[in-house]
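Undergrad: Make a model of this:
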Amino acid sequence: MHVLKRWLIVPKLRVNREIRIREVRVIGPEGEQLGILPTVEAYRKAQEMGYDLVEVAPMSQPPVCRIMDYGKYKYELSKKEHQSRRHQKSTQVKEIKLRPRTDKHDLEIKIRQIRGFLEEGNKTKVSVNYRGREMANQEMGRNVMQSVIANLTDCGTIEYAPRMEGRSLIMVVAPKN
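TA: Presented below is the predicted three-dimensional model:
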């Protein structure tokens, strides 16, 4: 793989004198088949036309080369990649941390934050962290998690049910579609 720009990865194609195969199948600049030619002759034809000889299918027998403007080809590839990245929608996973003894009003504020994240289209990871002797009474944390679930049923779906991971009770809420 060859990196053209920091965000674009283009497979490294062999061009002109980098092609070391004896014979290649050649495709002309307009897409017409020129047949199987010795690489030297194919390179010479490309030079006469003012183009480059680019190996487009190295694994076929014989390898397929195309006569084209390599600089223009790389430019078009980068434009296509840029367009496809522009239309992608990235979803982030936001995180809200709670404690087993989180007060009612504080919990309402956190739930409001989660609602905001879900309305923006982001998944939200909700975790209840236990410290010290709170591990002995895990039911308090489960009650906090159940109240969060009850308040979010209208705008989110539980993607990952509440589950213990180490000293944390964790769940993931996804926006409803």
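Undergrad: Only C-alpha atoms from now on, for both contacts and neighbour counts.
TA: OK.
Undergrad: what about the biggest strand by length in the chain, distance to the chain center?
TA: Using DSSP state E, we find that the single longest strand of the chain is strand 156-165. On the basis of CA atoms, centre = their mean, to the nearest Å, strand 156-165 sits 24 Å off its chain's mean C-alpha point.
Undergrad: try stretch 97-116
TA: Its chain's C-alpha centre and that of stretch 97-116 lie 31 Å apart, by CA atoms, centre = their mean.
Undergrad: list the buried ones in it?
TA: Residues Leu98, Arg99, Pro100, Leu107, Lys110, Ile111, Ile114, Arg115 are the ones in stretch 97-116 that count as buried (16 or more other CA atoms under 10 Å).
Undergrad: now stretch 12-31
TA: Using 16+ other CA under 10 Å as the test for burial, stretch 12-31 gives Val15, Asn16, Ile19, Glu23, Val24, Arg25, Val26, Ile27, Gly28, Pro29.
Undergrad: who touches the third one in this structure?
TA: Right, the one you point to is Ile19. Residues in contact with Ile19 (CA atoms under 8 Å, 6 or more residues apart in numbering) are Thr39, Glu55.
Undergrad: Also this sequence, please, to line up against the first:
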Amino acid sequence: MSKFKKRGFVRRTEEPYKINEKIRAQFVRVVGDNADNEIHDIDSARRMAQNQNLDLVEISPKADPPVCKIIDYSKFKYEQKKKQKEIKQKSQKTVVKEIRFGPNTDDHDFQFKLNHAKGFLKDGAKVKAYVHFVGRTIVFKERGEMLLLKFAQELEDLGKVEEMPKLIGKRMTVMLAPKVQKAKS
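TA: Below is the predicted model of the structure:
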């Protein structure tokens, strides 16, 4: 048993909206399907909600006067959760695909990796292409930069360069983001 339960403490999650008796304003604007969209004193607004066996919920506390809605509070909370869930699902998660080159990558390998990058960009993923310099190949920095610039140039119709090639440690990287497809009318 936790020390909170022993002493009689109960943790409550605070409600995001004030309802019924918790509303402290003297006058409120009552809106909703079964309301007249007018300003009422708080007692008459509570009576209106009580007569309909519903709750008076303060939706916009910062308005002057505060805006309240006559609705079933549990149903309202459920709909709010549902909306939040939909918004979360619609937000797109960015996928970054990496393509690795060496400073001495030949044309066939380059074309093979280029085709993969085209597919990634068409699917809406970002592409991070990098040249990894191992050992003494660091002396071929120019070759790596030329390779990445050629790569970006080949993909300019599908993607735009977010970051120009830059050397970080033993890697020279370039970032490409997919171009937004224009809807055909």
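Undergrad: In JSON lines: the buried residues of stretch 97-116 of the first structure, plus distance to Ser147 of the first structure and secondary structure.
TA: Output for these, formatted as JSON lines (distance: CA to CA, whole Å; DSSP: H, G, I helix; E, B strand; the rest coil):
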{"residue": "Leu98", "distance to Ser147 of the first structure": "12", "secondary structure": "strand"}
{"residue": "Arg99", "distance to Ser147 of the first structure": "13", "secondary structure": "coil"}
{"residue": "Pro100", "distance to Ser147 of the first structure": "12", "secondary structure": "coil"}
{"residue": "Leu107", "distance to Ser147 of the first structure": "9", "secondary structure": "helix"}
{"residue": "Lys110", "distance to Ser147 of the first structure": "11", "secondary structure": "helix"}
{"residue": "Ile111", "distance to Ser147 of the first structure": "9", "secondary structure": "helix"}
{"residue": "Ile114", "distance to Ser147 of the first structure": "13", "secondary structure": "helix"}
{"residue": "Arg115", "distance to Ser147 of the first structure": "14", "secondary structure": "helix"}
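Undergrad: Just the element for Lys74 of the first structure, please.
TA: Remark: Lys74 of the first structure resides in helix 70-86, with elements defined by DSSP states H and E.
Undergrad: swap that for Ile67 of the first structure, please
TA: Per DSSP H and E: Ile67 of the first structure is located in strand 64-68.
Undergrad: quick check: that strand aligns to which part of the second structure?
TA: Using TM-score structural alignment, strand 64-68 of the first structure lines up with residues 67-71 of the second structure.
Undergrad: With stretch 93-101 of the first structure instead?
TA: The alignment of stretch 93-101 of the first structure onto the second structure (TM-score structural alignment) spans residues 96-104.
Undergrad: distance between that stretch and the chain's centre?
TA: 28 Å.
Undergrad: now swap in stretch 135-148 of the first structure and tell me
TA: Computed by CA atoms, centre = their mean, the chain-centroid distance of stretch 135-148 of the first structure equals 35 Å.
Undergrad: Same check on stretch 43-62 of the second structure?
TA: Worked out by CA atoms, centre = their mean, stretch 43-62 of the second structure lies 34 Å from the chain centre.
Undergrad: Please apply the same query to stretch 8-19 of the first structure.
TA: 24 Å.
Undergrad: ok, now stretch 106-118 of the first structure?
TA: 28 Å.
Undergrad: Residues touching it, excluding its own?
TA: Stretch 106-118 of the first structure has contacts (CA under 8 Å, 6+ apart) with Lys94, Ile96, Lys123, Thr124, Val148, Asn151, Leu152, Cys155, Gly156, Ala174, Pro175, Lys176.
Undergrad: List the residues that contact Gln88 of the first structure.
TA: Listed by CA under 8 Å, 6+ apart, Gln88 of the first structure has no contact partners.
Undergrad: typo on my end, it should be Phe140 of the second structure
TA: Per CA under 8 Å, 6+ apart, neighbours of Phe140 of the second structure: Pro103.
Undergrad: likewise Tyr70 of the first structure?
TA: Counting by CA under 8 Å, 6+ apart, Tyr70 of the first structure touches Val15, Tyr51, Asp52, Val54.
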